[in-house]
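1. 3D model of this:
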Amino acid sequence: MSDIFTPGQAGPAEGEYPRLQELIDAGVPAELHPWLGESGVGALVVRMGIRFLEMSPARMVATMPVEGNEQVAGILHGGAHAVLAETLGSFAASIHAGPGKYAVGIEISATHHRSVSSGLVTGTATALHLGGTLTTHEVVMTDSEGRRLSTARITNLIREVR
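-> Next up is the predicted model:
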């Protein structure tokens, strides 16, 4: 796997990324295309309709539509909240991990405060701890009126690529 962090691992030249359109559709900034150009954002991110608005280790923001992600009662599925939270926390931790390292989720919890049955949900991950071996992010999901829908916490372990 190539990345933008490890010397000599810049990946393919611009325009040669197999997943370039996927990155563009997901809102990934151009400066992160070399890092994700070969792997993309992942099939689940695409399937859930997650679109990134901000991407950094300290703050990661994305939206996700309710439509297509509901449970049988017609409201956003609790697992969809967790998918959005894990996506944001894990991407932020991966960027923080840097050269020759990667992040893997080791714990996630979520509290659901309010339901939503339509529109877009916005998830905002804020770093609580950015260490050398662990990162922890709080992720708040809100509806289009800014009302808190859920609060999640995700912890990632940073590992070295072998």
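2. only C-alpha atoms for contact and neighbour calcs from this point on.
-> OK.
3. Let me know the next secondary structure element after the longest helix along the chain.
-> In the chain, with assignment by DSSP state H, the single longest helix is helix 78-97. Moving toward the C-terminus from helix 78-97, the next helix or strand (DSSP states H and E) is strand 101-112.
4. List the buried residues for that next one?
-> For strand 101-112, the neighbour count (16 or more other Cα atoms under 10 Å) marks 101, 102, 103, 104, 105, 108, 110 as buried.
5. Sequence B follows; please return its structure for comparison with A:
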Amino acid sequence: MSDTSDALAATPSIAGTLLERMGIEVVELSAGRAVGTMPVEGNTQPYGLLHGGASAVLAETLGSYAAQVHAGAGRAAVGIELSATHHRSARSGLVTGTATALHLGSTLATYEVVVEDADGRRLCTARLTCMLIDARR
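-> Below you'll find the model as predicted:
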């Protein structure tokens, strides 16, 4: 399932989740790459800047979705490590995250996630590692 439309169709509903509350929209999805957007508005810290935790949530969301596609049916991708370096911030607009696979193994999947503003300036660089396990029913 590497086609974006097939992968997106197979994702569960985000109703009532953190993704819905933060306005995250996944627009491209495959095992090797996931792209999504998030508004700055509503995701700021008290000084009006994009919250670093919001960038981390976007990064983990995109990497986890891609890792789940890689894991396949009957398996689950669970995040085991996330690191993020914040380079600059944003005060408005949409930010875009792009998760790119660094390692796609049978038990681990690792992604680099770059979060950029509307002008293509890098706001955050994150790395996510997910463990791929058998899904429990």
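6. Out of the buried residues of strand 101-112 of structure 1, which is nearest to residue 124 of structure 1?
-> residue 110 (13.7 Å; Cα to Cα).
7. which residues does that closest one contact?
-> 81, 82, 150, 151, 152, 153 (Cα atoms under 8 Å, 6 or more residues apart in numbering).
8. hang on, the earlier thing: helices and strands around the longest helix of structure 1, which ones?
-> Helix 78-97 of structure 1 sits against strand 59-65, strand 101-112, strand 120-130, strand 134-142, strand 148-160, with contacts defined as 3 or more Cα pairs under 8 Å, 6 or more residues apart in numbering; DSSP states H and E.
9. What residue in structure 1 is paired with residue 38 of structure 2?
-> Counting by TM-score structural alignment, residue 38 of structure 2 corresponds to residue 64 in structure 1.
10. Need the nearest residue in space to that match, chain neighbours excluded.
-> Nearest non-adjacent residue to residue 64 of structure 1, counting by Cα to Cα, 6 or more residues apart in numbering: residue 50, 4.6 Å away.
11. picking that back up, what residues in structure 2 pair up with the longest helix of structure 1?
-> Going by TM-score structural alignment, helix 78-97 of structure 1 sits over residues 52-71 in structure 2.
12. Any figure for the gap between the residue nearest the centre of structure 2 and residue 26 of structure 2?
-> Relative to the mean C-alpha position of structure 2, the nearest C-alpha, by Cα atoms, centre = their mean, is the one of residue 62, at 1.9 Å. For residue 62 of structure 2, the distance to residue 26 of structure 2 (Cα to Cα, to the nearest Å) stands at 7 Å.
13. list residues touching both of the two?
-> With Cα under 8 Å, 6+ apart, residue 62 of structure 2 and residue 26 have common neighbours 34, 35, 36.
14. just to revisit the earlier point, identify, from the contacts of residue 110 of structure 1, the entry nearest to residue 119 of structure 1.
-> Closest to residue 119 of structure 1, out of all of the contacts of residue 110 of structure 1 and judged by Cα to Cα, is residue 81, at 14.0 Å.
15. Tell me, how many residues neighbour the closest one?
-> When counting by other Cα atoms under 10 Å, one arrives at 25 neighbours for residue 81 of structure 1.
16. which residues touch it?
-> 110, 141, 150.
17. how many neighbours does the second one have?
-> For residue 141 of structure 1, the count of nearby residues is 27 (other Cα under 10 Å).
18. list the contacts for the residue lying closest to residue 41 of structure 2 once chain neighbours are set aside?
-> Counting by Cα to Cα, 6+ apart, residue 41 of structure 2 lies nearest to residue 92, which is 6.2 Å off, once chain neighbours are set aside. Going by Cα under 8 Å, 6+ apart, residue 92 of structure 2 touches 39, 40, 41.
19. What is the burial count for the aligned residue in structure 1 for residue 99 of structure 2?
-> The equivalent of residue 99 of structure 2 in structure 1 is residue 125 (alignment by TM-score structural alignment). Residue 125 of structure 1 has 33 neighbouring residues, counting by other Cα under 10 Å.
20. distance of residue 125 of structure 1 from residue 82 of structure 1?
-> Distance from residue 125 of structure 1 to residue 82 of structure 1, by Cα to Cα: 12 Å.
21. just to revisit the earlier point, list the buried residues of the match of helix 78-97 of structure 1.
-> Buried, per 16+ other Cα under 10 Å, within stretch 52-71 of structure 2: 52, 54-71.
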